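Chemist: build me a model from this:
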Amino acid sequence: MQTKSYGVTAALGYNAWGVNCGLKKSGHPDLALIYSEVPAVAAGVFTTNKVKAAPVLVSQEHLAGGYARALLINSGNANACTGEEGLKHARMTAITVAKLMQCRPEEVLLASTGVIGVPLPVTPILNTLPTLANLLSTTGGPQAAQAIMTTDTFAKEYAVSLEIGGREIRIGGMCKGSGMIQPQMATMLGVITTDAPLKGTVLSASLRQIVKQTFNRITVDGDTSTNDTVFLMANGRAGGAEITTGPDLERFMEGLYEVCSHLARLIVKDGEGATKFLAIKVKGARTENEAESAARAVANSNLVKTAFFGEDANWGRILAAVGYSGIDFSPEKTEIFLETLPVYAGTGVAFNEQTAKDILQQKEIEVIIDLKQGKEEVTIWTCDLSFDYVKINGSYRT
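Modeler: Coordinates of the predicted model:
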């Protein structure tokens, strides 16, 4: 498996670009368009929040057809909680993209990110779309990734190529997200493109499985957005026989996992105000669900997160979070490690404070919680909680 350049346009047959249409006061890019030169089998996984943004609702309708040619994403406005007007504006953008790209409106997918409850300024989007369409390029992935950022501090994209069945398959993607992150999809958006030939049922099942293992195992602040979305498009331009099952599908899944897990970790590393990347690993659980519940409780604990920000080896907060996670376990059998340093084994373990300090000063830290009850394990990726998180979110609308 090799890394590739250009993110969502690394795969054959995809074009993209990003521009500013006026939604962001800063003048930074705020409108991205991705286009497949041929109809692509498409699937999506969406927020589980009962409050769903207009682009989520429209995209769910359009995906019923099973195919897509284009994907339009705006940043700076979520078009969420905007009622019938928001739906009307979303559909207007889809119709305009369809006319420009000579496809059906139902083949256009939509996503938005930004402030909730503010009407979408649709006119500047519609006026800018012809220019954006003319700029589309097979090397435009980085420009598209820039255009979907909100509080992100860097653009997030990644791509790989791998051999499947004697041919080169490319899988690339981009995402945005920094705060309001606990997708449970299904504020994060992800777009994955591939030139692999797959049918819809295989594509959808693959996406759901990999999202469960990657984007759904990250958390920055425990909040689930109204707009969370991950799209996967497969246009088959790599040629060859359709990938349906067996070793070829397993190999494709490996590539898809590599791209999605890399992008998911980038979101956590860019968590609002984050100074440390934390991998909370629960092992020795009886079931996968119990391992995930315990790991997520620790990862979402503000007391745990602030302890890591303050570089305090407060293992009691970790154990307490497992205790209220809802799983049945024996504290007397449980062990907790900071990297390789044991800090708890049924009771507090005497450890070298300087060694613990050295570990906690690292930018990336693994916490291991061994329940000693079974063979299942799950890792949740999260970050610490700093003063800057409060500053950023205390003035988001302004």
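Chemist: hey, let's count contacts and neighbours off CA atoms from now on
Modeler: Noted.
Chemist: what segments of this structure are strands?
Modeler: Per DSSP state E, the chain carries strands over the ranges 2-3, 14-19, 31-46, 67-75, 108-113, 156-164, 167-176, 189-194, 229-234, 277-285, 335-338, 341-345, 364-370, 376-383.
Chemist: same for the lengthiest helix in the chain, what does it pack against?
Modeler: With DSSP state H setting the assignment, residue counts place helix 246-269 as the longest helix in the chain. Applying 3 or more Cα pairs under 8 Å, 6 or more residues apart in numbering; DSSP states H and E, one finds that helix 246-269 contacts strand 156-164, strand 167-176, helix 200-213, strand 376-383.
Chemist: would you mark the buried spots in the second one?
Modeler: By neighbour count, and taking 16 or more other Cα atoms under 10 Å as the criterion, the buried residues in strand 167-176 are 169, 170, 171, 172, 173, 174, 175, 176.
Chemist: pretty sure the last one sits against residue 267.
Modeler: Yes. The pair formed by residue 176 and residue 267 meets the contact definition of Cα atoms under 8 Å, at 6.9 Å.
Chemist: so what sits against both of the two?
Modeler: residue 156 (Cα atoms under 8 Å, 6 or more residues apart in numbering).
Chemist: what angle sits between the longest helix of the chain and strand 229-234?
Modeler: In terms of direction (axes from the mean of the first three to the mean of the last three Cα atoms, to 10 degrees), helix 246-269 departs from strand 229-234 by 150 degrees.
Chemist: give the buried residues for helix 246-269.
Modeler: 248-249, 251-253, 255-269.
Chemist: returning to that earlier point: nearest approach to residue 59 belongs to which of the strands of the chain?
Modeler: Nearest to residue 59 among these is strand 108-113; the distance by Cα to Cα comes to 5.1 Å.
Chemist: second input sequence below; structure requested for side-by-side comparison:
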Amino acid sequence: MPFASLGLSSALLHAVDARGYEQPTAIQQAAIPAILRGTDLLALASTGSGKTAAFALPLLQQLQDRPQQLPRPTHALVLVPTRDLAIQVGDSMRELARQLERPVKLAAVYGGVSINPQMMALRGGADVVVATPGRLLDLVQHNALKLADLKVLVLDEADRLLEAGFADELQRVLALLPARRQTLLFSATYPATVQGLAQAVLNEPLRLEMPGGTQTPAAIEQRAVQVDAARRTPLLRHLLEQQGWSRVLVFVASKYATEHVAQKLRAGGIAAAAFHGDLSQGARSHVLADFKAGRLAVVVATDVAARGLDIAGLPVVVNYDLPRSPQDHVHRIGRTGRAGQAGLAVSFVSATTEAHFRLIEKRQGQRVPREVVAGFEPTEAAAPPAGNGGIKGKRKSKKDKLREAAARDGSH
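Modeler: So this is what the prediction gives:
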């Protein structure tokens, strides 16, 4: 199905061509006509499925179809969980809006930077605001933004918005919005918290669940390499040299680890940089620009990079440390294999993390065969999978345990 069949204007079709989109993705085919009809939407789609354009294109068309007003009332609010995602969504929408006859004013607002330039940018209003919840509330408190005329709310990465630190702010934002509006909820996973949010904010929504919507995208090949924890960095250097990977996003568990591993890679002659939440927004943007341009071969990141980073053609993701949850695993490896392209996700599994990786496999419904790289054979053995209480007849009874305890006491 071509984009021309989705009901988009000729200007937006030119914008699609300019971005190099050849055919709409599955989520775009299903979502764009529904959004143009004014329908509420519950969309479950994996990362890299093209969901930003799925809501951006119909939002931009809605703006072209309504009378122009000054100051500009905010037509659409896009709530996102991170500043990196706010910047990315804002940039994508600006690119798509360049071909439109009527200019669209879009503001991307987020924390971690001074609020004053964002307040200045909102003077005269904005057609679309892409925001993190905390900064949005700050701007409303400063009377820099009014939401009384809002027509469309987009909750992007809804599962992450409901994680610790976001849920309360999200409820405060929702209380500011008009009850009559179109609401679009996008999520890669669908835990009970998101189900509750969907029931609370959506009105007779169209539910779209793309194939693999809450699972690992099929375009991603997964590999699991068994290695002792102490030898992960040498193994990473070995794989970078032997496999010829051009760009690799490496996930670790802490901010300290990003700096430590990146420094070790640089010492081995590999262009690498750390990426974590304590970096300034300017520093984070600089790292991503160098990575996208090929000036960096490796970015070592915390889970701050697991959401919202769209790096076209990223071939490989490495789980140096395993993610804390199966949901985080989906988002991490979803940085590769985007928009239907092939991708590779490699997880380092040690004796102490084997059980956790088995849980990830169970939740994603996919078994990943274990590999061993020559020269990096693990020396530690993983515990066998837990059974249902041991072998029948071999487990000690309560009486046996009491007798043993009594015997020990009598020997002292």
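Chemist: care to give me the TM-score?
Modeler: In this superposition the chains share a TM-score of 0.25, using TM-score structural alignment, normalised by the length of the first structure; 169 aligned residues with a Cα RMSD of 7.1 Å.
Chemist: rewinding a little: just the strands of the first structure: most buried one?
Modeler: Most buried of the strands of the first structure by mean neighbour count (mean count of other Cα atoms under 10 Å) is strand 108-113; its value is a mean of 28.
Chemist: now do the helices in the stretch 151-300 of the second structure.
Modeler: Ranges of helices in the stretch 151-300 of the second structure, per DSSP state H, counting those that start in this stretch, are 158-161, 167-176, 192-201, 232-243, 255-267, 281-293.
Chemist: what's the farthest-apart pair in the buried residues of strand 167-176 of the first structure?
Modeler: Using Cα to Cα, the buried residues of strand 167-176 of the first structure reach their maximum pairwise distance at 169 and 176, which is 24.2 Å.
Chemist: make a markdown table out of the strands of the first structure and add distance to residue 201 of the first structure.
Modeler: Formatted as a markdown table, those follow (distance: least, Cα to Cα, whole Å):
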| stretch | distance to residue 201 of the first structure |
| --- | --- |
| strand 2-3 | 27 |
| strand 14-19 | 22 |
| strand 31-46 | 9 |
| strand 67-75 | 12 |
| strand 108-113 | 18 |
| strand 156-164 | 19 |
| strand 167-176 | 18 |
| strand 189-194 | 16 |
| strand 229-234 | 12 |
| strand 277-285 | 32 |
| strand 335-338 | 41 |
| strand 341-345 | 45 |
| strand 364-370 | 36 |
| strand 376-383 | 27 |
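Chemist: and these: which comes nearest residue 88 of the first structure?
Modeler: strand 108-113 (12.7 Å).
Chemist: tell me what the closest one is packed against?
Modeler: Counting by 3+ Cα pairs under 8 Å, 6+ apart, strand 108-113 of the first structure packs on helix 54-62, strand 67-75, helix 83-101.
Chemist: one more pass at 7 Å, please.
Modeler: Counting contacts by 3 or more Cα pairs under 7 Å, 6 or more residues apart in numbering; DSSP states H and E, strand 108-113 of the first structure is packed against helix 54-62, strand 67-75.
Chemist: export the ones you listed to CSV and tack on distance to residue 292 of the first structure?
Modeler: Listed next are these as CSV, based on distance: least, Cα to Cα, whole Å:
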stretch, distance to residue 292 of the first structure
helix 54-62, 27
strand 67-75, 31
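Chemist: compare the ones you listed and give me the one nearest residue 91 of the first structure.
Modeler: Of those, nearest to residue 91 of the first structure by Cα to Cα is helix 54-62, at 7.2 Å.
Chemist: can you give me the buried ones in the closest one?
Modeler: For helix 54-62 of the first structure, the neighbour count (16+ other Cα under 10 Å) marks 54, 55, 56, 57, 58, 59, 60, 62 as buried.
Chemist: for stretch 84-94 of the first structure, same thing?
Modeler: Across stretch 84-94 of the first structure, burial judged by 16+ other Cα under 10 Å covers 86, 87, 89, 90, 91, 92, 93, 94.
Chemist: ok, now stretch 289-300 of the first structure?
Modeler: So for stretch 289-300 of the first structure, counting by 16+ other Cα under 10 Å, buried means 290, 291, 292, 293, 294, 295, 296, 297, 298, 299, 300.
Chemist: in helices, which of those fall?
Modeler: Those of these lying in helices (DSSP H): 290, 291, 292, 293, 294, 295, 296, 297, 298, 299, 300.
Chemist: relative to residue 234 of the first structure, which of those residues is nearest.
Modeler: Closest approach to residue 234 of the first structure among those (Cα to Cα): residue 292, at 30.2 Å.
Chemist: is it true that that closest one touches residue 378?
Modeler: Yes. Contact criterion Cα atoms under 7 Å: residue 292 of the first structure and residue 378 qualify, at 5.6 Å.
Chemist: what is the burial count for residue 138 of the second structure?
Modeler: 15 (other Cα atoms under 10 Å).
Chemist: how about the strands in the stretch 201-350 of the second structure?
Modeler: Assignment of strands within the stretch 201-350 of the second structure using DSSP state E, counting those that start in this stretch yields the ranges 206-209, 220-226, 248-251, 272-275, 298-301, 316-319, 343-349.
Chemist: report the buried residues of the last one.
Modeler: The one in question is strand 343-349 of the second structure. Residues of strand 343-349 of the second structure classed as buried: 343, 344, 345, 346, 347, 348, 349 (neighbour count, 16+ other Cα under 10 Å).
Chemist: possible to save those residues as TSV with distance to residue 174 of the second structure?
Modeler: Output for these, formatted as TSV (distance: Cα to Cα, whole Å):
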residue	distance to residue 174 of the second structure
343	37
344	39
345	37
346	39
347	39
348	41
349	42
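Chemist: now, the most widely separated pair of those?
Modeler: Longest span within those, Cα to Cα: 343 and 349, 19.4 Å.
Chemist: what's the burial count for residue 121 of the second structure?
Modeler: 16.
Chemist: ok now do the residue nearest to it when sequence neighbours are not counted, which residues does it touch?
Modeler: What sits nearest to residue 121 of the second structure in space, not counting adjacent residues and going by Cα to Cα, 6 or more residues apart in numbering, is residue 107, at 7.0 Å. Going by Cα atoms under 7 Å, 6 or more residues apart in numbering, residue 107 of the second structure touches 121, 126, 128, 129, 130.
Chemist: nothing else from me, thank you.
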